[in-house]
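>>> Got a predicted model here, sequence first, then my questions.
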Amino acid sequence: MKHFVIIIFLFLSVFSYGQIERIEPPNWWIGFENAELQLLVYGKEVGKAQVGIDYPGVEIEKIHQAKSKNYLFIDLNISAAAKPGIMKISFTDDNKKKEIKEYELKVRTKKAEEFIGFDNSDVLYLITPDRFANADTSNDTFPDLKEKTIDLSNDYARHGGDIKGITAHLDYIDEMGFTAIWPSPLLLNDMPEASYHGYAITDFYQVDPRFGTLEEYKNLADEARKKGLKLLMDQVVNHTGIEHWWMKDLPFGDWINFQERYENGEKPTFSNHRRTVNQDVYASAADKKVLSDGWFVESMPDLNQRNPFMAHYLIQNSIWWIETLGLGGIRQDTYPYPDKQFMSHWAGAIMTEYPNFNIVGEEWSNNPLLIAYWQDGKQNAEGYDSNLRSTMDFAMQSNIVQALNEDESWDKGLIKMYDGLANDFAYASPENIMIFPDNHDMSRIYTQLGEDLTATKMALGYMLVLPRIPQIYYGTEILMNDTAKPGDHGLIRTNFPGGWKGDEINAFKAEGLTEGQLEMQNFLKTVLNYRKDSEAIKSGKTIHFAAQDGVYLLSRISADEKLVVILNKNEEVFNLDLTRFEELGFTGMDFQNLMNKEKITWNTTLELPEKGVYLLSTKMNNQ
């Protein structure tokens, strides 16, 4: 019996030291272009440990100690000879106590080139998960999280929407005609209040349990793929939540920007939001620093991507999620705010591993020059290349809203849409720019257009035929609005009707909607499903004619398809002289109106009976 006790003691002393709390990334794969992997290890006084790995094809290149004794950073080289399996990493302290952690190297289930990113053949459906559908009430609250309650009456509280809620309504999303899904961040936001939006991440490797589990996230990706829907991930490398686990024990003195102020209990320096300093040849170093280093808000510490360990961490985290979920794209939040050299490196590292992938960056600017600067292929004066294929077209969005709200004159109204699109010469590839009527940070398009259904249909009809990648925010199809309090983020992100048990209106089933809501839903469904098979929209030539007499015409032309969108602001019957558009070569061709299926022959005039959008196609088999 004595011997048995001694054996147990030795086993515990060797294998149950139990100080390692985290190893991140939590696993990795063999077969990447970049054979290097840097592990972040966190545990009590792990910085003093001796590290050992005995696994064929894997070598420790270097071990880095941090300022905090509770971190180690381990550089590994995973050669082509490495096989998938479980490797054991040993940590031995000064007292010869040893802890062994198992670390899995997986085989990649898809080839790198099979990760196909979104493009201009897609239409993205943007979802705020907490407000879309609550399919699992068992995960609504957790006593160990800081925000503990569900309150449907509070626009800034948790409402209970979850991953299963999105998965349960993939049929609706698919049947509407969307081809990609962009949920706002689903990772842990363990913040004391207003944590529902997801942009204050407190653990980059953990799904927020109020949204669901990692397995449910994977299942969403799998079920979406079965329907031909790509899944995007909304990521944030600029900042984190103040309650992130590492904020209580930062590894280095420069892990976050203005760290000394944080550690001294002072208010942080906030960003000046002068995003032009990224391009401005006259910008001061002081202004540049405050943009990139300043905190977005007080509850969101600004990450220092110039710290090489932070840079490795963020790049590996993005790749881990791409591989884990089989993503079809990334949307990167607040793109101009981090260090711009890092952002080029980050995007370049991803595109090197996944050459057919795509990333869209948020540049909230109405200046096309700033938007163009960030797109891969742009010949910038100082030689900067972002490696970013897509950025967001806030400029064109603004032009469209102004054009539809203004009375017509030589420099107002529809001419602003014409002039806005004319700026496409600034872009390296305008077809990879993302256009949208609204999103989770701005008033709903129905509100922006004064709750005018006709104008809303004009905006959507026009956007969906542009040489762009369109994104539609959930609820736009049923005229969700924030007119009661324009611009209020909580109201913008209203619950989707039908997503909660007991909802009297169910938009998923088109039950209880008003006549206007049904009209908008059917309009969008028709255009989206037509767009799926339209070569003219995906790759056709674009020709438009300056707005005149309250009418603006744009055409998309491919070998076998001619598509015309006409925006008409005349309240009375208007006879459009078609001889002005003779260069299109449409004379004598038969077209069909996508909405009412009426057939017309393109001759000398076209009667426009009322204000609105007219979508005419030579494809006679449209939906």
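Cool, the structure landed. Numbers count the residues shown, from 1 in each chain.
>>> make it CA atoms for all contacts and neighbour counts henceforth
OK.
>>> Which parts of the stretch 1-150 of the chain are helices?
For the stretch 1-150 of the chain, the helices defined by DSSP state H, counting those that start in this stretch occupy 2-15.
>>> A helix includes Ser292, no?
Yes - judged by DSSP: H, G, I helix; E, B strand; the rest coil, Ser292 forms part of a helix.
>>> From Glu104, how far off is Tyr552?
From Tyr552 across to Glu104, the span is 59 Å (C-alpha to C-alpha, to the nearest Å).
>>> next one: Ala135
For Ala135, the distance to Glu104 (C-alpha to C-alpha) stands at 32 Å.
>>> So for those two, which sits in the more crowded spot?
Taking other C-alpha atoms under 10 Å, Ala135 and Glu104 do not tie; Ala135 has more neighbours (20 against 15).
>>> Which residues are in contact with that one?
Gly161, Asp162, Lys164, Gly165, Ala168, Gly499, Trp500 (C-alpha atoms under 8 Å, 6 or more residues apart in numbering).
>>> let's see 6 Å
Contacts for Ala135 were tallied using C-alpha atoms under 6 Å, 6 or more residues apart in numbering; they are Lys164, Gly165.
>>> Put this next to the previous one:
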Amino acid sequence: MRQWFALCLALLFTTSAAARGYAIQHLEPANWWVGMQHDRVELLVHGPGIAALQPRVDWPGVAVADVARVENANYLFVTLAIAADAKPGRFPIDFMEGERIAVRHDWALEAREAGSAQRHGFDASDAIYLVTPDRFANADPGNDSAPGMQEHGNRADPNGRHGGDITGLRQHLDYIAGLGFTQIWPTPLLENNQPAYSYHGYAITDLYRTDPRFGSNEDYRALSREARAHGLGLIMDVVLNHVGSQHWWLRDPPTRDWFNHPYFDRADRFVETNHRRTTVQDPHAAPADKALFTDGWFVKAMPDLNQRNPHLARYLIQNTLWWIEYAGLSGIREDTFGYADADFLSAWGAAVLAEYPDFAMVGEEWSANPAIVAHWQRGKVNPDGHVPHMPSMMDFPLHIALRTALLQPEGGDYGWVGLYEMLANDFLYPDPDRLVVFAENHDTPRALAHFNGDIALWKLAIAWIATVRGTPQFYYGSEVLLQGPRERNDGELRADMPGGWAGDARDAFTGTGLTDAQRDAQDYVRALFNWRKRTPVVQHGKLQHFAPENGVYVYFRYDGKDTVMVALNRNPEATPLALDRLGDFIGKDSRARDALTGKAVTLGTALSLPGTSATILEIE
């Protein structure tokens, strides 16, 4: 009888709620974990008229600590306080209308994975393989298009969705690990329900959902778990600056200041960022220019978020923590880093490192000026008082200097000297060894295209990123000489990986149909990065370089025990390298071995360097 009465009561409450139109459309995050440093979780609750209700929780160790209402009555911000001894489990949050339950929504509190807080992120001992997932491998053609997703698969369109997915990544983890890489960085895998250009992932429309054309949240977690089994960490590409124009927030924003320059103020107005990243530090910058940099939209399809709103700031911080814990991440690459509010970036970074002290994060600040990039790295003392917490930054200054050096004529201040002098700017960084170095990425023409198809120059660039200080990042497919256009065209430079689609004539994964040049390039990458993987001195040793002479740039990695010499020869012809200048590292009795072949190398008084080549020697 009592059970029947309870059932009738529940039906009555449900009918009452429906009659008033109460329903929860979004409640984020949908769960949390016991034992987190971040133990006060603010839930974003969205539904028609939900602000009229009062939340109630009855679960051991969990209490409603605060309820905030904003100008939009369709939102509640509910803070749950979670005690250290809270009981994991699934329980209801009741939203009360007086003494009656108007809406009931289940929420989960979970136990953390053992050692989660102590996870070790990537560092200079790692090498990162960057993937555009839509273009890597299509293991499940059935999800090329998905119900409710506006853009369908169309491999014939360079700017369309080609069908690569998480399952495709999972099937080729052994290939990536076999090349010598230890980390995978996929460009964003979260939902991008945009009408076009949705494949790249940077116009996110749901920050808690994997795009169904890639797979599910559970697939994402399986990717991380299986990657670890292959000795690979998973780096998530996080976007804090903006969302996609089809995000549901645009249809019903919580507050008028949730976005910068919102469309719902003036539908005909698009305010674009000026991209003047120097304004963040420039003591002479006009305030209007500084505000336009951070508050302007990146592009029309990516509305700019206002992280000065405290509810949005907490939402973004919690979203990052949620994915680290849920997916077992080993690192984060943060997109368009300097475009977000500087105070928020400091708070975000501090919150992540408070939860995971040994975690790894790298920020994107696309500047050729190392002073601009150094501003954002943890430990930098800035004149403007900004306190950064980002452990690493993408080394765009070296990236640009490398690509410039290899195309300039040698001599004077040109060629290798530009790269040599850019590396000398390491005194600006608090920790240059934590920077991520790269010859290309998903936003640049591929290095091979930049070098006009010159494979020898491409090898020099890859040898540089593998042996210089920092953590190297490599872009998928370059090992089989994917080239693309010399001028930036995103859809074409992010080409399909050969063998990632059924029926491909060439297969990078098995070697079927590859040309001799492709096989040679793949073998070079495999030998180079596997050698780096087993050679600690190249990962963590000190670096000393010698001023370039006669088209040759020489530097050493050393640690008091082991020494590696790298000699990069730009000249098309064989070039002698006098060794007396290198006496601190090479004596008359020194012997050497080629790092990649293992063959003994005679040193003597001079060393003949093959034309346009990298000579890498282990000094004995």
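It's in. Everything numeric in this text was worked out from a predicted model, so none of it was measured.
>>> all strands for the stretch 1-150 of structure 2, in order.
26-28, 31-33, 40-46, 54-57, 62-68, 75-82, 89-97, 100-110, 128-131 (DSSP state E, counting those that start in this stretch).
>>> Just the buried positions in the fifth one, please.
Spelled out, that is strand 62-68 of structure 2. By neighbour count on 16 or more other C-alpha atoms under 10 Å, the buried set for strand 62-68 of structure 2 is Val62, Ala63, Val64.
>>> what range in structure 1 does it sit on?
The aligned range for strand 62-68 of structure 2 in structure 1 is 58-64, by TM-score structural alignment.
>>> with structure 2 superposed, average distance for that stretch?
Stretch 58-64 of structure 1, aligned to structure 2 and superposed, deviates on average by 1.3 Å (mean C-alpha distance after the TM-score superposition for structure 1).
>>> Please enumerate residues in contact with that stretch?
Around stretch 58-64 of structure 1, the neighbours that count as contacts under C-alpha under 6 Å, 6+ apart are Leu72, Phe73, Ile74, Asp75, Leu76, Asn77, Ile78.
>>> farthest-separated two in those residues?
Leu72 and Ile78 (18.6 Å; C-alpha to C-alpha).
>>> related to what we said a few turns ago, wait, which of the strands of the stretch 1-150 of structure 2 is closest to Asp144 of structure 2?
Nearest to Asp144 of structure 2, of all the strands of the stretch 1-150 of structure 2, is strand 128-131, at 17.7 Å by C-alpha to C-alpha.
>>> and that closest one, which stretch of structure 1?
Residue span in structure 1 matched to strand 128-131 of structure 2, by TM-score structural alignment: 124-127.
>>> what's the mean deviation for the matching stretch versus structure 2?
Compared with structure 2 after fitting, stretch 124-127 of structure 1 deviates on average by 0.5 Å (mean C-alpha distance after the TM-score superposition for structure 1).
>>> centre of the chain versus that stretch, how much separation?
The chain centroid and the centroid of stretch 124-127 of structure 1 are separated by 9 Å under C-alpha atoms, centre = their mean, to the nearest Å.
>>> cool, stretch 384-398 of structure 1 as well?
Between the centre of stretch 384-398 of structure 1 and the centre of its chain there are 13 Å (C-alpha atoms, centre = their mean).
>>> Spatially central residue (nearest the centroid) of structure 1, please.
Taking C-alpha atoms, centre = their mean, the centroid of structure 1 lies closest to Arg331, which sits 2.7 Å from it.
>>> ok, that one touching Asp234?
Yes - between Arg331 of structure 1 and Asp234 there is a contact under C-alpha atoms under 6 Å: 4.8 Å.
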